[in-house]
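> could you work out the structure for the sequence below:
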Amino acid sequence: MRSIWKGSIAFGLVNVPVKVYTATEDHDIRFHQVHGKDGGRIKYNRVCSECGQVIQFADIDKAYTSEDGAQVILTDDDFDKLPAAEKHEIPVLQFVPSEQIDPILFEKSYFLEPDSASPKAYVLLASTLEESDRTALVHFTLRQRTRLAALRVRDGVLLIQTLLWPDEVRETEFGSLEDASEPSGKELTMAKSLVESMSEDFAPETYTDEYQIQLQKMLDEAIANGGQKVTHPAAAAHEADAEVVDLVAALQRSVDAAKSGKQAGEEREEPKTKRARVRKTG
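Model prediction:
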């Protein structure tokens, strides 16, 4: 695994250096869109609806459109001005009983590895959380976005799980439940009896994704049989995604600039900072 973040946990006056790794992975089989007739890849260009030109990533900003049609365009400089936790620090805000965190709030999980010659502080924090049956609430900033997160222990390893903010969980108002009658005592007794007869310890390894298994089997058989659904486009191995094309273009511009002497000791002009712009659409 490759770490995606390095920093430290601020546990009071104790500093715990850590590396962060994505804890889960998606095993779904990936597909791409092709022309059914000849198997050619379908590509999409980033075309501006105003000028009709294909736009490079470097020239793309983010925009927000309000309900009354006002569009606000923000650049990276604008986002850098927003308040955020220290990018390389995970501050502990408080410790709460683990059972008080509703599972619906859990979003994405990350493993933390100690990043120091001596993992004593790491082990101390992990042991304290485990023995106290508490979860630490922290601020975790990743890719310029600060999230509330739960810091807990799994098999002796510290684990961060980002949390949804309370207002991101929808309220439930199902009218169909308002007139529902309460179950009778006999119904509850029978239902509990059924639950008891089906009760076992949770063993996730006993469950398998049958859809993915059968899908992979179908694909393997098609390739082995060399059926008409299997194609080998000549250019497939050399085709580049739009992002790669943009990168090559950017590198070429850099090479051209270097050859023309623009970077040979000349005094560079300070780039102009783009500011948020508001425009009325519609």
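
> going forward, measure contacts and count neighbours with C-alpha atoms only.
Noted.

> contacts for stretch 147-156?
126-127, 129-130, 134-141, 158-165 (CA atoms under 8 Å, 6 or more residues apart in numbering).

> mark which of these are part of helices, please.
Secondary structure from DSSP state H places Ala126, Ser127, Leu129, Glu130 of the contacts of stretch 147-156 in helices.

> before we go on, could you also do this sequence so I can check it against the first one:
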Amino acid sequence: MPRSIWKGAISFGLVTIPVKLYSATEEKDISFRQVHPEDGGRIKYKRVCEKCDREIPYAEIAKGYETADGRMAILEKTDFDNLPLSTTKAVEVVQFVEESEVDPTYFAKTYFLEADGPGVKPYVLLRDALVATGRSALVKVALRSRESLALLRVKDNQLLMHTMIWPDEIRDGAFAAPPADVTVSDAEVTMARTFIDALSGEFEPELYKDSYREALEEVVEAKLAGTAPAEETAPAPQDADVVDLVAALRASVEAAKKRREEKGDGSKKSKAG
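Reported below is the predicted structural model:
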């Protein structure tokens, strides 16, 4: 069982719900070390003070905030622990909203919330009330030395918390929008919709896998075994300037239908086996 990363309480009006917080996700990327290629030796870094030129142990390093005029405010662990914020030990409900109203761009990280001790019954009360009203709870919470907005929602009979970034942390993406004078024809939209229909279905995340990580693992295994990694022929690059969008989409629809038929046959064979 994973270890909780935070303990506190949800403030649901005058009801207090003691909870533990667990990270809901884990990175499964392949990690590499920086090494000297000639002998495989690891590259190490030292924490050296630029003034006294001494190596400083991690336990003796503090956080410093430098102002524009060069002044330095040095903060220690007690400064962060004693912040005058109610959200350092509590998840404060500030509003109830429709989940669809919150743009996914705001979501940062997902956590599981577990009721702690006597918090089980009020936890169930909040969960069932959110389900009954079709709402999610917008909250404020302080995690890892910063306060965040977050969204509490119900999934699989438990509460999840999605931390969110602040509105002023979202960049203006207007520069990336296509020019307003670029238009497409009705025939092109119709064919695009046909392609979307051909690939539409229920979201089944278990059907997808990290092919890049698998390929990289094969390269690592080949290196360890002293053999040459398998080569795969990359598809020929497509001309970026597609003149006939309808023809290209029609071919895409046919390819999508073929993949679906092959997938259907494969699933039938596996069930039959």
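
> post the TM-score for the overlay when you can.
Scored by TM-score structural alignment, normalised by the length of structure 2, the superposition of the two chains gives a TM-score of 0.75; 226 aligned residues with a CA RMSD of 2.3 Å.

> re the thing from before, in strands, which of the contacts of stretch 147-156 of structure 1 fall?
134-141, 158-163 (DSSP state E).

> just the closest of the residues you listed to Ser109 of structure 1, please.
Within those, proximity to Ser109 of structure 1 (CA to CA) peaks at Gln161, which comes in at 4.3 Å.

> can you give me the strands in structure 2?
Using DSSP E, strands in structure 2 cover 6-12, 15-23, 35-36, 41-42, 63-66, 72-75, 90-97, 107-115, 136-143, 146-155, 158-164.

> before we move on, back to that, among the contacts of stretch 147-156 of structure 1, the buried ones, what's the ChimeraX command?
Here is the ChimeraX command that selects the buried residues among the contacts of stretch 147-156 of structure 1 (16 or more other CA atoms under 10 Å):
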select :126,127,129,130,134,135,136,137,138,139,140,141,158,159,160,161,162,163,164
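
> got the strands of structure 2 as CSV, with distance to Ala255 of structure 2 columns?
Output for the strands of structure 2, formatted as CSV (distance: least, CA to CA, whole Å):
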stretch, distance to Ala255 of structure 2
strand 6-12, 49
strand 15-23, 40
strand 35-36, 45
strand 41-42, 48
strand 63-66, 56
strand 72-75, 60
strand 90-97, 42
strand 107-115, 34
strand 136-143, 40
strand 146-155, 36
strand 158-164, 38
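
> can you say which of these is nearest to Lys209 of structure 2?
strand 107-115 (20.1 Å).

> with structure 1 superposed, average distance for that closest one?
Once fitted to structure 1, strand 107-115 of structure 2 is off its aligned match by 0.6 Å on average (mean CA distance after the TM-score superposition for structure 1).

> tell me which strands and helices that strand is in contact with?
Contact here means 3 or more CA pairs under 8 Å, 6 or more residues apart in numbering; DSSP states H and E; on that basis strand 107-115 of structure 2 packs against strand 15-23, strand 158-164.

> could those strands be laid out in TSV, adding distance to Pro104 of structure 2?
Formatted as TSV, these follow (distance: least, CA to CA, whole Å):
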stretch	distance to Pro104 of structure 2
strand 15-23	18
strand 158-164	9
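
> so which of these is nearest Asp69 of structure 2?
strand 158-164 (32.1 Å).

> longest helix of structure 2?
helix 245-272.

> would you mind listing the buried residues in that helix?
Buried, per 16+ other CA under 10 Å, within helix 245-272 of structure 2: Leu245, Val246, Leu249, Arg250, Ser252, Val253, Ala256.

> endpoints of stretch 152-160 of structure 2, how far apart?
Stretch 152-160 of structure 2 has an end-to-end distance of 6 Å (CA to CA, to the nearest Å).

> quick one: buried residues of it?
Buried residues in stretch 152-160 of structure 2, defined by neighbour count with 16+ other CA under 10 Å: Leu152, Arg153, Val154, Gln158, Leu159, Leu160.

> what's the answer for stretch 171-184 of structure 1, then?
Within stretch 171-184 of structure 1, no residue qualifies as buried by neighbour count (16+ other CA under 10 Å).

> distance between that stretch and the chain's centre?
Relative to its chain's centre, stretch 171-184 of structure 1 lies at 35 Å (CA atoms, centre = their mean, to the nearest Å).

> before we move on, what about stretch 16-32 of structure 1?
Computed by CA atoms, centre = their mean, the separation of stretch 16-32 of structure 1 from the middle of its chain amounts to 9 Å.

> who touches that stretch?
Under CA under 8 Å, 6+ apart, the answer for stretch 16-32 of structure 1 is 1-10, 41, 109-116, 121-122, 212, 216.

> re earlier: determine which two of the buried residues of helix 245-272 of structure 2 are furthest apart.
The widest separation within the buried residues of helix 245-272 of structure 2 (CA to CA) is 16.1 Å, between Leu245 and Ala256.

> Lys121 of structure 2 and Phe96 of structure 2, how far apart?
Taking CA to CA as the measure, Lys121 of structure 2 and Phe96 of structure 2 are separated by 20 Å.

> who has more neighbours out of those two?
Neighbours per residue (other CA atoms under 10 Å) separate Lys121 of structure 2 from Phe96, with Phe96 holding more: 16 against 12.

> residues contacting Glu76 of structure 2?
Per CA under 8 Å, 6+ apart, neighbours of Glu76 of structure 2: Ala62, Lys63.

> for it, give its distance to Ser145 of structure 2.
Distance from Glu76 of structure 2 to Ser145 of structure 2, by CA to CA: 12 Å.

> and Gly117 of structure 2, by the same measure?
26 Å.

> again, but for Tyr65 of structure 2
14 Å.
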